[in-house]
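Undergrad: need a 3D model of the sequence below.
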Amino acid sequence: MVAVVLEGIAFGESPRWHDGRLWFADWLAHEIGAVTPAGQREVVFRADFPTMPMCFDFLDGQPLIVSSSDGLLLRLTPSGLVTHADLGGVGFNEIVVARDGGCYVNGGGFDLMAGEEFRPGAILHVSRDGEVRQVADDIAFGNGMALTPDGSTLIVAESYANRLTVFSVLPGGGLADRTVWADLGTGVPDGIALDAAGAVWVSDVPGRSCSRVRRGGEVLETLSLGRGCFACALSEDTLYLVTQEWRGLDGVGTAAERTGRILAHPVPAGRA
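TA: Take a look at the predicted model:
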């Protein structure tokens, strides 16, 4: 059963379960918000920079925010924003923080929103103290990412290659042993979430769905959602889904349209 938790989101993305609430970015509203399972919403942060896209994760309880258009990784502290790292470019799409305080940031290698032609992207590693280095290349529009609980493996959604790709994580954050985790056929993976049983929930915008996939590509469950599913996140017992109408790049509207929703679906295996 899929239930509506929250409506009226302009363009939702980057959901994160944190401290009993689902946090999410609303790109067109230039906000990061949080919502309880009962639907109580709070605006946590309002950005004064362009937010298409804006992704975030948590470092020591503080949001690490990617300002893609500026190529900066920012940390939201009690006293305000500080620059954590200069990413050296633009067009970044997703971030995931590792147990040691380092993080991975990926990007498409081109500015999709500006209509640029496709170029392969990369994955960057940013250390806890802000040192940036490239650890993988030839990524076909990197999207959602997930680290296994022990930090030994990074799974990456390659939207333009219709697959999930997996890397071994080396000491110091480097990546090796690249291989295909799952070939998704015609599926177009966006945000992903790894569950405690080792399966991955895969959001799909054109497919208007989210599917639970086992390594090797077996589909265990598919939720048909009626709107594009851009991202997902897991709590201990619930899958949260960020959906909205998608009419292509030319159809990206304004904050006034607000077709976005957050949905909830009970699951047998919660977050990893």
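Undergrad: CA only for contacts and neighbour counts going forward, please
TA: Noted.
Undergrad: verify the contact between residue 142 and residue 121 for me.
TA: Yes: counting by CA atoms under 8 Å, residue 142 touches residue 121, with 6.8 Å between them.
Undergrad: look at those two and report which has more neighbours.
TA: residue 142 (30 against 21; other CA atoms under 10 Å).
Undergrad: can you tell me the closest non-neighbouring residue to the more buried one?
TA: Distance criterion CA to CA, 6 or more residues apart in numbering; nearest residue to residue 142, sequence neighbours excluded, is residue 158 at 4.7 Å.
Undergrad: I have a second one here; can you model it like the first so I can compare?
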Amino acid sequence: MDGLGFGESPRWHGGRLWFANWGTGEVLAVDSDGKSELMASVPAETIPFSIDWLPDGRLLVVAGSKLLRQEPDGSLVPHADLSGIATVFNELVVDGRGNVYVNGADLDETGGFRPGVIALLTADGQPGHQLSAEAQQVAGEIAFGNGMAVTADGSTLIVAESFGCRLTAFDIAEDGSLANRRVWADLGEGQHPDGICLDAEGAVWYADVPNKQCVRVAEGGEVLQTVDLDRGAFACMLGGPDGTTLFILAAEWRGFENMLSDERTGHLLTTAAPAPHSGHP
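TA: Presented below is the predicted three-dimensional model:
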């Protein structure tokens, strides 16, 4: 698929790849033949935004500092206000219990990003998985948080720190809080992980915009595979019928000031992966 703005937050769901198309305000779902369907609309100027689902099937959308919920009629309604924790929120992941993790940051006086945070909205454990209305900060000093993933057993959250050139892991406690912060993989200077996903062999795939590639790494940082591209890789996700298709969202990067331009250089690409998807999202 081509003609996209900046594809982000890809999720394999219901036999299709869903993703957020930044710059157009679209949440799209694409089938294996490349046929797309508009699933939700947010204001086009709301960048970043990301998606995931509660266990009961309700779509959640992070838009700016708001968490939105999609109603049965397709409309997006406010669910939670995250502005008391940070100004702008980026990526979203929902774990198997329905707990929602969102990372975000504040802008400094120069327009750059201060060290970021991870916020949590807990599920109440009841049918329907109602979320608490109040978010709480569960981690700080995140060096520009990007993609996040939760292991299949629900024990570990991994976050891509784009400005830190690393993947960082936390243990997830019974109440959803995070502890035992550690470097899961030091990627080395010049590596800038963006969107990530987990596979069944315990490796992480990460997308990298400036290096125009997707990389598969083991815990500890060993590089297992690299997929080189002709433009920046913003996010990746494993999916397909057997979970071994790597979907890559890529686009030409010309700086934040050009994110809302009419140029549509975004592509959705696929390649075969050695191990199937695991964990969340």
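Undergrad: give me the TM-score for this pair.
TA: Comparison of the two superposed chains (TM-score structural alignment, normalised by the length of the first structure) gives a TM-score of 0.92, and 262 aligned residues with a CA RMSD of 1.5 Å.
Undergrad: and the strands in the stretch 101-250 of the second structure?
TA: 116-121, 136-142, 145-150, 156-161, 166-172, 178-186, 193-199, 204-208, 213-217, 223-228, 232-239, 245-251 (DSSP state E, counting those that start in this stretch).
Undergrad: for residue 110 of the second structure, which of those is the nearest?
TA: Nearest to residue 110 of the second structure, of all these, is strand 116-121, at 15.9 Å by CA to CA.
Undergrad: OK, contacts around whichever residue in the second structure pairs up with the residue nearest to residue 142 of the first structure?
TA: By TM-score structural alignment, residue 158 of the first structure lines up with residue 161 in the second structure. Residue 161 of the second structure sits next to 142, 143, 144, 145, 146, 167, 168, 192, 193, 194 when contact means CA atoms under 8 Å, 6 or more residues apart in numbering.
Undergrad: top of those by number of neighbours, please.
TA: Counting neighbours by other CA under 10 Å, residue 193 leads those with 32 neighbours.
Undergrad: now the equivalent of it over in the first structure: how far from residue 155 of the first structure?
TA: Aligned by TM-score structural alignment, residue 193 of the second structure pairs with residue 189 of the first structure. Distance of residue 189 of the first structure to residue 155 of the first structure, computed by CA to CA, to the nearest Å: 12 Å.
Undergrad: any common contacting residues for these two?
TA: residue 164.
Undergrad: neighbours of the equivalent of residue 141 of the second structure over in the first structure, how many?
TA: In the first structure, residue 141 of the second structure lines up with residue 138, judged by TM-score structural alignment. Neighbourhood size, residue 138 of the first structure [other CA under 10 Å]: 13.
Undergrad: returning to that earlier point: need the residues touching each of residue 142 and residue 121 of the first structure.
TA: Common neighbours of residue 142 of the first structure and residue 121 (CA under 8 Å, 6+ apart) are 106, 107, 108.
Undergrad: return the member of those nearest to residue 68 of the first structure.
TA: Closest to residue 68 of the first structure, out of all of those and judged by CA to CA, is residue 107, at 8.9 Å.
Undergrad: what's that closest one in contact with, if anything?
TA: 91, 92, 93, 94, 121, 122, 123, 141, 142, 143.
Undergrad: what residue in the second structure is paired with it?
TA: Counting by TM-score structural alignment, the partner of residue 107 of the first structure is residue 104.
Undergrad: roughly how far apart are its match and residue 262 of the second structure?
TA: For residue 104 of the second structure, the distance to residue 262 of the second structure (CA to CA) stands at 26 Å.
Undergrad: what does residue 198 of the second structure give?
TA: Distance, residue 198 of the second structure to residue 262 of the second structure, by CA to CA: 33 Å.
Undergrad: and those two? Which one has more around it.
TA: Per other CA under 10 Å, whichever of residue 198 of the second structure and residue 262 has more neighbours is residue 198, with 27 against 10.
Undergrad: ok, that one touching residue 156?
TA: No: Residue 198 of the second structure is beyond contact range of residue 156, at 11.5 Å (criterion: CA under 8 Å).
Undergrad: apart from its chain neighbours, what residue comes closest to the match of residue 107 of the first structure?
TA: residue 89 (3.8 Å).
Undergrad: equivalent analysis for residue 120 of the second structure, please.
TA: residue 101 is the one closest to residue 120 of the second structure (CA to CA, 6+ apart), at 4.7 Å.
Undergrad: go ahead and confirm that neighbour touches residue 90.
TA: No: judged on CA under 8 Å, residue 101 of the second structure makes no contact with residue 90 at a distance of 10.5 Å.
Undergrad: which one of these two is surrounded by more residues?
TA: The neighbour count for residue 101 of the second structure versus residue 90, taken as other CA under 10 Å, is higher for residue 101 (25 against 22).
Undergrad: do you know how far that one is from residue 29 of the second structure?
TA: Residue 101 of the second structure is 23 Å from residue 29 of the second structure, by CA to CA.
Undergrad: also residue 156 of the second structure?
TA: In this view, residue 156 of the second structure and residue 29 of the second structure are 28 Å apart by CA to CA.
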